[in-house]
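[1] For reference, the sequence and a predicted model appear below.
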Amino acid sequence: MQTVGRDAERAALADLITSGGALVIEGDPGIGKTALLDAAVDDARREGFRVLRCSGLQNASPAGFEALHELLHPVLPLVDALPPKQRSALLVAFAMEDGPAPDRLVVSLAALGLLEEAAGERPVFVAVEDAQWVDPSSVAVLGFVAKRLSQAHLVLVATSRAPDEILVVPRLVLGPVDADAAEAILDDVAGDLPAVARSRILSEAGGNPLALRELAAALREHGPDRIGLESRLPTTKRLERAFLDRVADLPERSRRLLLLAAASDDADLQDVMAAARTLDIGVGDLEPLESTGLISVSGTSVRFRHPLVRSAVEGAATASEWTNAHLALAGVVPDRGRAAWHRASATLERDESVAAELDEAADRARRRGAQPEAVRAYQRAAALSTDVDRRARRLALAAETARSTGMSTEAVALLEHAEAIATEPETVADVAATRLNLSLQVGIPGHSRVELAALSAVLSRRPEDSDRRVKILWGAAIAARGRMASAADQRELAAELDSIPTSNPLKTVGLALLHPPDRADELRAQLPALMPALASDPHGLVTLAVAAEARHDLDTALAAWTRSYERFHEQGETADQTQSLRGRAGMQLLLGRLREGLTDAEYAVRMARDTGQPMMAAMAHATVARANALLGDVGEAQRALDEFHELAGVGPLAVASADARWAAGLIALGEHRYRDALVELTYVTVHPARALWAIADRTEAAVRAGRPDMVLDDLRRAETAASTSSYLTALTARSRALLADDESGFRTAVEAAEASDSTIELARTHLLYGEWLRRKRRPVDARSHLGEALRRFDVIGARTFAERAAAELRAAGEAPVRADAAGSAGRKSLTPQELQVAQLAAQGLSNKEIADRVYLSHRTVSTHLYRAYPKLGIAGRAQLAAALADR
């Protein structure tokens, strides 16, 4: 294939083949994308690469993963080398194995892992033609893979007509060839054209190589009138006209055969010819199509000379011709889903039987993890529905499916359509649940308390809907908690929820979230006992964790976050794991497990990005910022805050805003900017639990800034809430000690901190007590508290606090002794992901088991361990447990 005038582009692709990575060749139809891709494929083969290839097809049936299967089919014999969950996910996606619906992230990891396995044998070049038409499930996987090709022996090059939001990789934009190249192309195809015609073609083609070739050929065959050189059509339209001129000269049955090929959804020659026979068209009618070069036949596939030929044929067909073509194909294709789509394409009016077939196609797509295709099928089924309730139900299914796979924009549009027509209580309740989840995930407005109460009233008419009422009002409680509803609204929701006669544990959880003051102690005492009842319900466990946080029961919250994460993981619900990871990270930080908290929070960020959850990513970034602020890594904390603010437009919940302000306040506190710290920490009060958890930090900032009056009211509220929380008791005792400036207060604070099980709060209390003693000119008494603080800070990795304790210890006349500085430094030098992988390996998990646990390819796991060993000063896996033991 010629690539005249593309020397610079050829050189860029040659560099990519040498270095590895991904690239999208972008440009208009006919500009030479495929020619350049073919040239790169030839170059790669000469360098010893194995080439894997797939193409997008116009009108492809939305079954899902077709292009990915085409691409990976040659290397599927290597699938057994993948971690078990990834292997199973890929085979279920390809309908080669039965199993639970696979998550797209796991399918993506499996595809990446399979390519890495293949590249372990010989370098791999992935060629993706016409990415704009690749099925959505495949292109999402390819986008994931393309961003992770860091090895020189893996290359991905795709072609696309327009900027693509999923393949977010470097782009090579092809413009028109220059005048010399255009002249050379025209010389090659029509060197003997008259000067006037030649000049006009050069002008009209605008440097488009396909236009130069096709307009020259059409001019020689038909003359200027037939190809429109005297008109001012866009290049694409002019090319379509040139192709249609060839179609017009074909025999009538060959034209009908060409339309069948255009209507075919997978370019399968056997299907096309089977449909043709039902229309009295035979193999002999194929010959004129091949001889004109409009199509080519290879094995059992039929390919158009250029996609513009297909679009020209489609555009010229009448509605009845198009309908007949699809009906003929629907009658012969063996796959029920594809047959349903052909019937849908042939249906111009509402038809419940076709809608029901599309329902089945959507269900099959969901079972294979092809959620975007399921959304499209439900949506088309809704459009064909003859009954408004069925239409609403299908739109509700489409909206929830879109939400669950990160298609937020589509989910909102479908949701609004469903809400406008839904009347059946079950559908209305499901739609309300989808709106709730979207409000928490991407920040759209949730239902008002009045709307939810009205819905609850509708459901109350049927006793069998009591659990559905609980779920609606439980969801309202979550939303009220997250968006800080007024006290009056929360009281009314609590009364409505309390009126439902049911033993559903979610009722208790919802009430605990809504703060009914007369039942606070009773509800807090009931929360730990709900764990067994909710053990198999990860969503219920999430809410239990939030309710436990609201009641400052850190142990129950940590246990519920952990169990919900484990259940989501077991069920393959990767998007929902993100919230559990972020929640667990927050509890780890409160208890002083800073590195573990950072690991969870960083993992949550990665998962949120990979699963398309911008709000959850913002929340996780805020937690990352707080973790790094406590660890003393101000640069990383500030970077995480910057990431948070970039995502702040998605409408973060109060908890995220509070965490971000808390992190900023901790940074300022560590840098002795006490007034700034006080301002930032005052904003933490937008979230009630965070406001109390940050009370000691805020009190310290207020005292240092000379404004103790600013915390007195909040401290009294915290002391009231602390009656059943050892953690809050430790914070309020330290706050009172700072305000009172007397030794008895500090002694009480140390005792309270020792009972709280929070390493960091105990260490910080010792630090403040030691500082107070030194200022009172009691350096000998100060040393024991400062030394204890330093030891604990070193163990948990709180660098800024440790340096402050060490400086105070020196000022008290004692040389600081750092806790196993070399070993601690090694552990601290690990990235969060390296630490996570190393900890799992230390527990005895294999690389494949780790890969399934943390959503990495097993080769990436191996790389993380390879980098971790020298940082820890060890030679291999057997020494990990000792190297990672707390010092």
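    Alright, I've got the coordinates. These numbers were taken from a predicted model, which means no experiment stands behind them. Numbering: from 1, shown residues only.
[2] use CA for all of it now, contacts and neighbours both
    Fine.
[3] Identify the residues contacting Gln132.
    For Gln132, the contact set (Cα atoms under 8 Å, 6 or more residues apart in numbering) comprises Gly56, Ser160, Arg161, Ala162, Asp164.
[4] let's bring in a second one:
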Amino acid sequence: MSGRAVPDSRLEGGAGTSDNEPPPGQLVGRDHEIGRLRGLLAALKTGRGSVVWIEGEPGVGKSALIATVLAEAAEAGCRTALAVGDQLVQGLPVRALLDGLGRAGDVAELDWDVAVGGDPVPVAVERLLSLVDRWCARAPVVLAFDDLQWADEASLLAWRELGRLADQNRLSLVSACRPVPVRPVIARLRRTTLQRRAVHLPLGPLDPTAVVALTALLAGGQPGPGLRAVATQAGGNPLYVRELVDALLRDGLLRLARGSAELLSDGEFAGMSPAGAIAARMDFLTSEATNTLRMAAVLGHGFSVSDLATVTGQQASELLPVVDEAIAAGVLAEDDDRLVFRHGLIRTALYEAAPVSARLAMHRQAAQALAEAGLPVDRVAGHLLLSPESFDGWVLDWLVDHAVELAHRVPQVAAELLHVAVERCGGEPRQAKLLYGLATALLLLNRLHDAERVARQALAQAAEPEAMAEVAWVLGRTLARLRRHSEALLVCEQVAAQPRIPAVWRARLNACRAYALAISEQGVAAKAAAERALTEGQRLADGTTTGYAALSLYMLLDYASGLVCLEQALADIGEAPETMDLRVPLLVNRSTCLDELGRHDEAEAVMGEALTLTQRRVTWRLATVRCTAGWQYLDIGRWDDAKAEFESLADEPDEYVRWVLLGGLAFIACHRDEKALTVELLAAADRMPQPTGFLLGATSHLWMARAVDAEQRRNIAQAAKIFIRTVGIEDGVRYYDRHLWLPDVVRLALAIGDADLAHAAVAAAEADVAAEQLPKRHLAARRARAVLDGDIARLMEVADDYRVVGRPLELGQTCEEAAVLLAREGERASARAWLTDAVSAYLQLGATWDVRRADGRLRQLGVRRGPRAIRHRPATGWEALTPTEQRVAELVTEGLSNPDIAAEMFLSRRTVQTHVSNALAKLGVASRTEIAREAARRNPR
């Protein structure tokens, strides 16, 4: 140890200190940047969020700027939080953000242990976004992310989504990033961030005047020529200036006299580089402190004394002298209840000073110490991920014992670790358990083909009956998601038939078998298997078996019986965490049943419950839930809400979801006479694989959109032809929503003189009613028959019923047909009144094509609505808002966050976010505060 004195602590500190004060002098020469940040903070207080991208080389002052804005934001009453990227823990998803927000308090709901049935990372991201959204409703929020270049990809995804929240919340995001290393994911985030008009603050070197001022501040006097020459070696980097001056002070090589500072000897400090000055700081530490700090560097940017005690095997009290020494030497700083390295370069110097083999050994040591102390498996796995060469017997045994738990908690990390472990084990008995864990992780990550390959390998090696059943369960679900139902059926049957399979696993495999039979349209066998599995599940009180069996049985029953089955299953499985991934589809299908039975308010409430549960705990099912919600909105005439749901699913790869959203969006676009968009959407649908089996049921609105498109091109015969093969009675099961178009088929058929097609459409509609008495089918059949028979009185009755149930499109079409028949009878005044009612219903939807068609048909019969122009919804202003957007604006005025509005309105958080964005654009304002001001102006109460 050197005999030189420890430097004066007044020169230390940093962004990691508990009061978030920047190091003295670290802001010299940054007046412009500070001014920009203060301006954004002032705007934040008025409700306008912002996104800032700070970039520059290490030590140039990024952390100091962050510390400044966080300190001033906290003083102004904002909620603040700081996340720090860490090169050594990039493998742990969302860890940087969870740690950063965790230190801001009130984050118990971010724990992802309760995520079930899928990758827990999206659940954690969704909860994090909802949490920040709620923070913003209570106070302005400033979030900073330092060393963003080291962030894991899940944290970057969350950060990008938070950037979208900033556009409509009292939220400012401040990112600090080095220009190198260049990671593609960082480059993409930077590009999209700056394209969205983020504030860009590139920090270059300080100019010579600022370097002199900084040197004077640090040295305690105006620098003389020798000291100035040393300072120029820092290249304008304030951290390097500081370290060089600090080294001179430590060595006692500065003379202070009459307000000036100069070197005692030019030669003694010659050749000292900034990096050398940082490394020289370690010379003041004892060897014991250096070794302890190297172990601390393994733990990450920040750590607790208890963690350090765990990995070093020492008592916390024994570490206090080392900690005090490191703080005094400017190596560590305090940050609330943690310790942090004063700068990443110091930690890097300590970490990289050790040989690679020593670093691997330290990570291996840390992993075992943390595991034996009972810390979460992801903490242990993070160190194993950094030391794959050190996989010894203990590591392999630990992975065998925790493979499944690891797969459920951090599936991406588990997939990497277990892949290495499987290769190391060769043909050992341990390999089967590792393969099972790996297959589980791959299934959770939706890497289905990899999951199938590994699960088959695991099944071939499984020796015990229970192990065989567990693997078969994973393989069966994987094959079901791949829609290879016959193979799933075979796997479940073969393993369930094995002797000594535990009863609960046999029951689950039988339920999976029933599901495969049902989805494969093997009705009789499926019903028997599902009823047997349901009985087994109830006898064993196994919610997983009960849930799968009920889903299978529901597909084989009518809606009324299906509703009873689903409600019983929901009561049976309760709210146990392990059945949450089943509770969601049970709720969604219950909502569908209620909607089909005409109980729309109840259906909406149940769908809201499903959306809330999915966002909080089963995020991997969110696309399907939102897709179903969009379908229901479309069905009852809430087209803008349906459009918002569908547009948010644009990148979703699932084939069922793609058919629904393309059909739904094309249906809305063609009725609204958006020709270019209609052509684009129909072309995208034409590029999809040909739908078969149950997927045909997802194409209802696509059939209708194609027919409308043909009619708009004056090809009525083609429009009718599109539906010809859908009206056969034998296709009724597959085209289970054909009641939507059968009345229109009658109109088209009569227009081209095809009486056979018109009668076939009416017969199909009435056959569907005979098969199952549903309100929508009953109304459709009555309307189809009235159009065929030219029965004006019946059409008027049907119109009245449509007014009661609130289906504006069908109401408009029925009124239009009544107007046509009245005009043909010479009742022009009555025809004009019914035409007006039809147009009013169409305008409620924005269906300008239907208005043009109705006007055209009646004009040919001598009936006009008069000189009044069609009143379209304006493009801007309060009147431009849809009813849903107006309601959202009212709730914004009440101070509700997006998640709370979502719960109030039975929508998803992202859909509310879309509605708020639309409201901002239509009102021409930039913040929720201004939305509230506009809403209050219109309604002073």
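    Good, I have the coordinates. Just so it is clear, the model here is predicted, and its values are computed rather than measured.
[5] returning to what we had before: which of the contacts of Gln132 of structure 1 has the most neighbours?
    Ser160 (25 neighbours; other Cα atoms under 10 Å).
[6] pretty sure that one contacts Val134?
    No. Contact between Ser160 of structure 1 and Val134 fails when scored by Cα atoms under 8 Å: they sit 9.9 Å apart.
[7] Just the ones of the contacts of Gln132 of structure 1 in helices?
    Here DSSP state H is the test, and the contacts of Gln132 of structure 1 give no hits in helices at all.
[8] ok, so of those residues, who is nearest Val354 of structure 1?
    Distances from Val354 of structure 1 to the contacts of Gln132 of structure 1, taken as Cα to Cα, are shortest for Gly56 (25.9 Å).
[9] and the closest one, what is it in contact with?
    Ala67, Val128, Glu129, Asp130, Ala131, Gln132, Trp133, Val134, Asp135.
[10] check contacts around the aligned partner of the fifth one in structure 2.
    Residue mapping for Ala131 of structure 1 onto structure 2 gives Leu148, with TM-score structural alignment as the criterion. Shown in contact with Leu148 of structure 2 (Cα under 8 Å, 6+ apart): Val84, Gly85, Ser175, Ala176, Cys177, Arg178.
[11] before we move on, what about Ala413 of structure 1?
    Ala399.
[12] Using neighbour counts, pick out the buried residues of stretch 790-798 of structure 1.
    Leu790, Arg791, Arg792, Phe793, Asp794, Val795, Ile796, Gly797, Ala798 (16 or more other Cα atoms under 10 Å).
[13] for the third one, helix, strand, or coil?
    I take that to be Arg792 of structure 1. helix (DSSP: H, G, I helix; E, B strand; the rest coil).
[14] if you look at the contacts of Gln132 of structure 1, which of them are in strands?
    Within these, residues falling in strands by DSSP state E are Ser160.
[15] Looking at the contacts of Gln132 of structure 1, spot the one nearest Leu840 of structure 1.
    Of those, the one sitting nearest to Leu840 of structure 1 (Cα to Cα) turns out to be Asp164, at 37.1 Å.
[16] Disregarding residues adjacent in the polypeptide, which is nearest to the closest one?
    Gln132 (7.3 Å; Cα to Cα, 6 or more residues apart in numbering).
[17] ok, now Val839 of structure 2?
    Val851 (5.5 Å).
[18] isn't there a helix covering that neighbour?
    Yes. Residue state for Val851 of structure 2 (three-state DSSP) corresponds to a helix.
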